[in-house]
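Peer 1: Structure for the following, please:
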Amino acid sequence: MDPSISEEPLLLAPKYVTTTAHFSGDVEDIPEIHGVKDFFVQFRVESKKLWYLAAPAIFMSVSQYLLGFITQTFAGHVGTLELAAFSVENSVIAGFSLGVLLGMGSALETLCGQAFGAGQIDMLGVYMQRSWVILFVSSLLMMFLYIFATPLLLLIGQTEPISRAAGRLAIWMIPQLFAYAFNFPIIKFLQSQSKIMVMAYISAAALVLHTFFSWLFMLKLGWGLWGGAIVLNVSWWFMVIAQMLYIASGTCGEAWSGFSWGAFQNLWSFVKLSLASAVMLVLETWYFMALVLFAGYLPNAEVSVDALSICTNILGVAITIAIGFNAAVSVRVSNELGAAHPRTAKFSVVVVVITAFLVGCVLAALLGIFQHQYPAVFADSLAVQQAVYDLTPLLATCLIINEVQPALSGVAIGAGWQAVIAYINIVCYYVFGVPLGLVLGFVLNWGVKGIWIGMLTGTVVQTIILILICYKTNWDKEASLAGERIRKWSGQKEPVVGEE
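Peer 2: All right, here's what the predicted structure looks like:
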């Protein structure tokens, strides 16, 4: 399937191509590659650009992931009920909200990245404000999920004590929901300009302060979950305010010229792209949640769920690395397409896929080396340790696939293919992967292995399709589409430079 033939209005074939030099360091497209030597020369050049973006993005992703992890760790020292309540609220309520809003904010990666590459710097701040408007309204709607968390958790089978404690915590965590709404557009706005390091520094500062004050309020002062909620809310808003102060200080130049009424224009088109981005990401998040859910219906459910939870936690840490590649390649592809550099954009895809694959292989190799030792780190039960050991080959395969797949999703975001990828995710994950997993796990009695093999097969099929799309894509046409998208979204009356 060629994404360029999508029926989405944003992806209609353009009449205009921008030829404005972009601002990420290149003046022109890379030359044609002839031979192995040329390939390795260009690979080295592109790898430097990729890691310049990916390394701080990985650090930022890990730091923000650890905020909730640290609060959960201290909650375990407050009490068993408090630990369960925070785990449920953080994974079900906040986790769902984070996935939706992060996905919606990803629309900004396409628009800001391509506009920056084309030199339409003044539009970046307007795009960010549009995203704020849409995510703020979405947060108002999702706030009811927090307000009615207790009956919702009871409905899906949680015990009454956990549901009530988690529901009370959810109401306390409403400020975090709105911090998500402002934070994710800011991240995409800064990422598109390759201003990643400042976000890494701010995340590191937030993590250090969060750790100290969580200990102080939750344990030392004895405030328990209430203290944890205060600190977690403040930590997320600290990042939002610090990043906004950085932007308002003038360091982004023309990208931020203050608040604009232009943020309220073209909202419906922005909503459609934001929803497509959200669906694309949420479908992937739910896929892994479904894996653990299905394991809970197996005969030996406790061991299966414990073993699978250990594996998914290890996979979650590895995915924080993949998120860095996702962010980096979305910036590279969107910048280069916006600058009308189709060969560079295409080569960026090749570099990130090879790099992500090699990183996944290294992680899988480390897992294989320590396969007899690592299960004991996470569980005392010999039955759980054996179950984790039995799942190690599948986990190693997942580590490789789930490094490559998010990188390819980043390509899709950078090119603006969110709607197409959302359809592909539905078919590969829920029409193919889930039914196959249920058949293997329950009908053929393969247990948790069967469920995971079936669902992993869906991910493999999706990854292969993404690779084929990237291979068959007409990148010259994608650069033209980017030029038309920039012209349309910037509200230009006249064609941009380069019109024939």
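Peer 1: going forward, measure contacts between C-alpha atoms and count neighbours the same way
Peer 2: Will do.
Peer 1: Closest to the centroid, which residue in the protein?
Peer 2: With distances taken as Cα atoms, centre = their mean, Ile323 lies nearest the centre of the chain, 5.7 Å away.
Peer 1: For that residue, give me its contacts.
Peer 2: The contact partners of Ile323, taken as Cα atoms under 8 Å, 6 or more residues apart in numbering, are 57-58, 61, 406-407.
Peer 1: Turn those into CSV, columns for secondary structure.
Peer 2: Output for the contacts of Ile323, formatted as CSV (DSSP: H, G, I helix; E, B strand; the rest coil):
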residue, secondary structure
Ala57, helix
Ile58, helix
Ser61, helix
Pro406, helix
Ala407, helix
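Peer 1: tell me which element the nearest residue to Ala276 once chain neighbours are set aside falls in.
Peer 2: Once flanking residues are discounted, Ala276 sits nearest to Ala419: 4.9 Å by Cα to Cα, 6 or more residues apart in numbering. Ala419 belongs to helix 418-425 when assigned by DSSP states H and E.
Peer 1: this one next, for a side-by-side:
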Amino acid sequence: MAEPLLGSGKERGDLEEIRSLKQFLKHWVEENKRLWYLAGPSIFTSICRYSLGATTQVFAGHLTTLELDAVSTENMVIAGLAFGIMMGMGSALETLCGQAYGAKQLHMLGVYMQRSWVILLTTCTCLLPVYLFATPILRLFKQDADIAELAGRFSLYMIPQLFAYGLNFPISKFLQAQSKVMVMVVVAAIALVFHVGLSWLLIVQFKLGLIGAATSLNIAWWIVVLAQFGYIAMGYCPGTWNGFSWGAFRGLGSFAWLSIGSAIMLCLEFWYYMIIIVLVGRLGNAQIAVAAVSICTNINGWEFMVFLGFNVAISVRISNELGARRPRAAKFAIVCVIMSSLTLGLIFFTLVLALKDVYGIPFTNSPDVIRAVSNLAVIFSFTLLFNSVQPVLTGRNSPMALIFS
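Peer 2: This next block holds a predicted model:
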């Protein structure tokens, strides 16, 4: 007979074969507890981090439509390109750290994280020209001249954020593989509260405009990086962090290819929205169009962070179960996460249709932009629904590959 699904400090066996609805419901409840234990904090953390940029867009939207367009273009196109690459390359650690933790090779987690730092910081350096020459790049794609000029200037201010991305994502995967998610929750919440307060002070009170927005956003991201690394360095990850190691510089070639593969799979989702913003910027009434679409993509980004939390949870669950040689339990986890994601997708679909005339109001004072956002409600609601499952099934630990294996 197979061992029970939940152990008591002992190594539990693989999931027993499910032969009845009662068995399915029992295991479904148990697996959902594990998934939500990982996904809940990950969703909260992802939403808080995404809200750093989204909050900046909200503040910019109450300055002028042009400044909203500039921040949105930088956030979705320039920073969006870097964010997608950094997060995608960092997601290679989901497999390596998850399986190393499941196989009790704890010391390798710290080595993998440092190796990822080397590769991602090198990539950040390669991406610098995109930030430095953002204005001519946007003009090359026929963007509105005023939007391109202001977005390019804002991109220069946001270079510190680029390098924060390169350090943050490996740290996040390192902590997630060990289920140390509560520290990430606390740090993300503190950074968001700090960012909202500082943005209000610099933008509303001191009238510093985009300089104030960039200052607040850069500081918030570096708070996230330094606070999480401080937690690790102070000894709260015994066995997995043993200090800096020269081993981080070994095997960089194969590790880089693994990171690039992860980036390609995950970046397509971000680049899709980046391309939309670029195309909309070529329309006749570009400022209204970019503002309306950026509001929708901003809200879609919040929803995407929810399902990205599920992606993180299922990646950790698959890595841990495969590392412990329990493939049947890994497949059952995939079934549970798909059901949960689809249910949430239907809820978001309904909310957008019900609130189509008001969900654009927090982002802008322009009646024309609010009206344009409302006109996009139907197609936007279907976008949210279709995107509810796709992010969960992609990533380095491809659930679809495991389902059909």
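Peer 1: After superposing, what score do the chains get?
Peer 2: Counting by TM-score structural alignment, normalised by the length of the second structure, the TM-score of this superposition works out to 0.89. Behind it: 396 aligned residues with a Cα RMSD of 2.8 Å.
Peer 1: For burial, what's the neighbour tally of the residue nearest to Ala276 of the first structure?
Peer 2: For Ala419 of the first structure, the neighbour count with other Cα atoms under 10 Å is 24.
Peer 1: do the same with the one 5 residues further on
Peer 2: Other residues near Ile424 of the first structure come to 20 when the count uses other Cα under 10 Å.
Peer 1: quick one: what's aligned to Ile156 of the first structure in the second structure?
Peer 2: Counting by TM-score structural alignment, Ile156 of the first structure corresponds to Phe141 in the second structure.
Peer 1: Settle this for me: that match is touching Val278, isn't it.
Peer 2: Yes: counting by Cα atoms under 8 Å, Phe141 of the second structure does reach Val278; the two are 7.2 Å apart.
Peer 1: neighbour-wise, which of those two wins?
Peer 2: Between Phe141 of the second structure and Val278, Val278 has the larger neighbour count (other Cα under 10 Å), namely 19 against 13.
Peer 1: Within the helices and strands, which one has that one?
Peer 2: Using DSSP H and E, Val278 of the second structure falls within helix 252-280.
Peer 1: and the helix or strand that comes right after that helix, how far from the chain's centre?
Peer 2: Note on helix 252-280 of the second structure: by DSSP H and E, the next helix or strand toward the C-terminus is helix 286-323. Centroid displacement of helix 286-323 of the second structure relative to its chain, using Cα atoms, centre = their mean, to the nearest Å, is 6 Å.
Peer 1: Can you give me the buried ones in helix 286-323 of the second structure?
Peer 2: 286-323 (16 or more other Cα atoms under 10 Å).
Peer 1: between that helix and helix 252-280, what angle do the directions make?
Peer 2: On the basis of axes from the mean of the first three to the mean of the last three Cα atoms, to 10 degrees, helix 286-323 of the second structure is oriented at 150 degrees to helix 252-280.
Peer 1: And Ile277 of the second structure, how far from Ala134 of the second structure?
Peer 2: 14 Å (Cα to Cα, to the nearest Å).
Peer 1: Check how far the helix holding Val278 of the second structure sits from its aligned residues in the first structure, on average.
Peer 2: Compared with the first structure after the fit, helix 252-280 of the second structure shows a mean deviation of 1.9 Å (mean Cα distance after the TM-score superposition for the first structure).
Peer 1: contacting residues around the aligned partner of Val88 of the first structure in the second structure?
Peer 2: Mapped onto the second structure by TM-score structural alignment, Val88 of the first structure lines up with Thr73. Applying Cα under 8 Å, 6+ apart to Thr73 of the second structure gives the contacts 147, 151, 277-278, 294.
Peer 1: so where do the strands sit in the second structure?
Peer 2: Remark: strands of the second structure are absent; assignment by DSSP state E.
Peer 1: Ala276 of the first structure -> the second structure?
Peer 2: That one, Ala276 of the first structure, aligns with Gly261 by TM-score structural alignment.
Peer 1: Let me fix that, I meant to ask about Gly250 of the first structure.
Peer 2: Counting by TM-score structural alignment, Gly250 of the first structure corresponds to Gly235 in the second structure.
Peer 1: do you know how far that match is from Ala333 of the second structure?
Peer 2: 32 Å.
Peer 1: neighbour count winner among the two?
Peer 2: For Gly235 of the second structure versus Ala333, neighbours defined as other Cα under 10 Å are more numerous around Ala333 (25 against 13).
Peer 1: Tell me the counterpart of the more buried one in the first structure.
Peer 2: Mapped onto the first structure by TM-score structural alignment, Ala333 of the second structure lines up with Ser348.
Peer 1: can you tell me which residues contact its match?
Peer 2: 46, 329, 332-333.
Peer 1: 10 Å instead, please
Peer 2: Each residue near Ser348 of the first structure by Cα atoms under 10 Å, 6 or more residues apart in numbering is listed here: 42-43, 46-47, 49-50, 328-330, 332-333, 336, 342, 411.
Peer 1: Nearest to Ala115 of the first structure among these?
Peer 2: Proximity of the contacts of Ser348 of the first structure to Ala115 of the first structure was ranked by Cα to Cα; the top entry is Glu336 with 10.1 Å.
Peer 1: you'd agree the closest one is up against His22?
Peer 2: Yes: counting by Cα atoms under 10 Å, His22 is a contact partner of Glu336 of the first structure at 7.6 Å.
Peer 1: what do these two both touch?
Peer 2: 28, 114, 116-118.
Peer 1: buried subset of those residues?
Peer 2: Burial by neighbour count, 16+ other Cα under 10 Å: within those this picks out 114, 116-118.
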